[in-house]
Every structure is written in structure tokens, then in C-alpha cells.
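Participant: Would you be able to build a 3D model of this:
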Amino acid sequence: MEKKNSKQLPDFDALNDRVIAEASPSPTLVIKTNLDAKSMVEENPYYDPKATKAEKEKLEQFFD
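Facilitator: Sure thing, here's the model as predicted:
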């Protein structure tokens, strides 16, 4: 690996403003229940009412 890019990377041992976690070694399971919101806009921090139609469709596809 070349050394020229090493100055652009932060010192990960010195970072204290984020969590860098390892990936889970086991599979994860996500289940939708009747307690989940019926619409993707309810209580969704990723929903932006000012988003374009294409962005809204992409978000709907992701949460469906």
C-alpha cells in the first residue's frame, strides 16, 4: 500500500465523536409487526417532506 494517502486518513484511535463497530458475525433478522407505522412518513427521521418525487419513491422502495 502506498504511503501518500496516509496523511488524508484520520487517526482512528484519536476519534471520539463516533462509534466504529465491527460487523455482526451472525445474521440479523428484521421483522415488520402490526406495531410498526403504517406509513413510511410516520416517525421516520429519514423522510423529508421537501424531497423530490424520485427521492420519495426511492425511500418508499427502501422501506417496503
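
Participant: hey, let's count contacts and neighbours off CA atoms from now on
Facilitator: Will do.

Participant: distance of the residue nearest the centre of the chain from Phe63?
Facilitator: Using Cα atoms, centre = their mean, the residue of the chain that lies closest to the mean C-alpha position is Tyr46, 9.2 Å off. The spacing between Tyr46 and Phe63, counted by Cα to Cα, to the nearest Å, is 10 Å.

Participant: got it, and Leu15?
Facilitator: According to Cα to Cα, Leu15 and Phe63 sit 32 Å apart.

Participant: next up, for comparison:
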Amino acid sequence: MEPRQPGSNKMPDFDKLNDRLIAESSTSPMLVIKTNLDPEDTVENNPYYHDEEPKDPKEFKAYFEE
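Facilitator: Here you go, the predicted structure:
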């Protein structure tokens, strides 16, 4: 049985692409700053919130609020 290949057959093989640059993640620490411009609600403009109620709303809000 052949492995399932999702996507279009017209797409080039990812390993053969030579016009892409994949940056490695930084090993140095990052600084994340909360400002007065950040929304008060954790679901507002949050890319991890998808219009449906999360499985555990308290845990979701606790993760994004500090």
C-alpha cells in the first residue's frame, strides 16, 4: 500500500526547492512586553482562539494572562 500524499501532484517536492530560506529558531532569550495597547480580553485578536469555546476556558485564559 502506497503512503497517502496530501495536496496537489503539481506541487514541487519540498526538499528540491532552492528558493526558500528556513530560519532556525533563536537560542537566545526573547523579551515579551505587555503594553497598554494590548487587548484586555485574551480571546480578542488571539490567533489561537478559533470562534469556538476552548476545552478548558480557565486554563486558556490563565495561559495568556499573567
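
Participant: And the TM-score between them?
Facilitator: Overall, the chain-to-chain superposition scores 0.55 on the TM-score scale (TM-score structural alignment, normalised by the length of the first structure); 52 aligned residues with a Cα RMSD of 2.9 Å.

Participant: What is the burial count for Tyr47 of the first structure?
Facilitator: Here the count is done by other Cα atoms under 10 Å, and Tyr47 of the first structure has 15 residues near it.

Participant: residue contacts, it?
Facilitator: With contact taken as Cα atoms under 8 Å, 6 or more residues apart in numbering, Tyr47 of the first structure is in contact with 40-41, 56, 59.

Participant: Map it across to the second structure for me.
Facilitator: Taking TM-score structural alignment as the criterion, the aligned counterpart of Tyr47 of the first structure in the second structure is Tyr49.

Participant: what helix or strand is its match on?
Facilitator: With elements delineated by DSSP states H and E, Tyr49 of the second structure resides in a region that no helix or strand encompasses.

Participant: cool, and Glu59 of the second structure?
Facilitator: Glu59 of the second structure belongs to helix 57-64, assigned by DSSP H and E.
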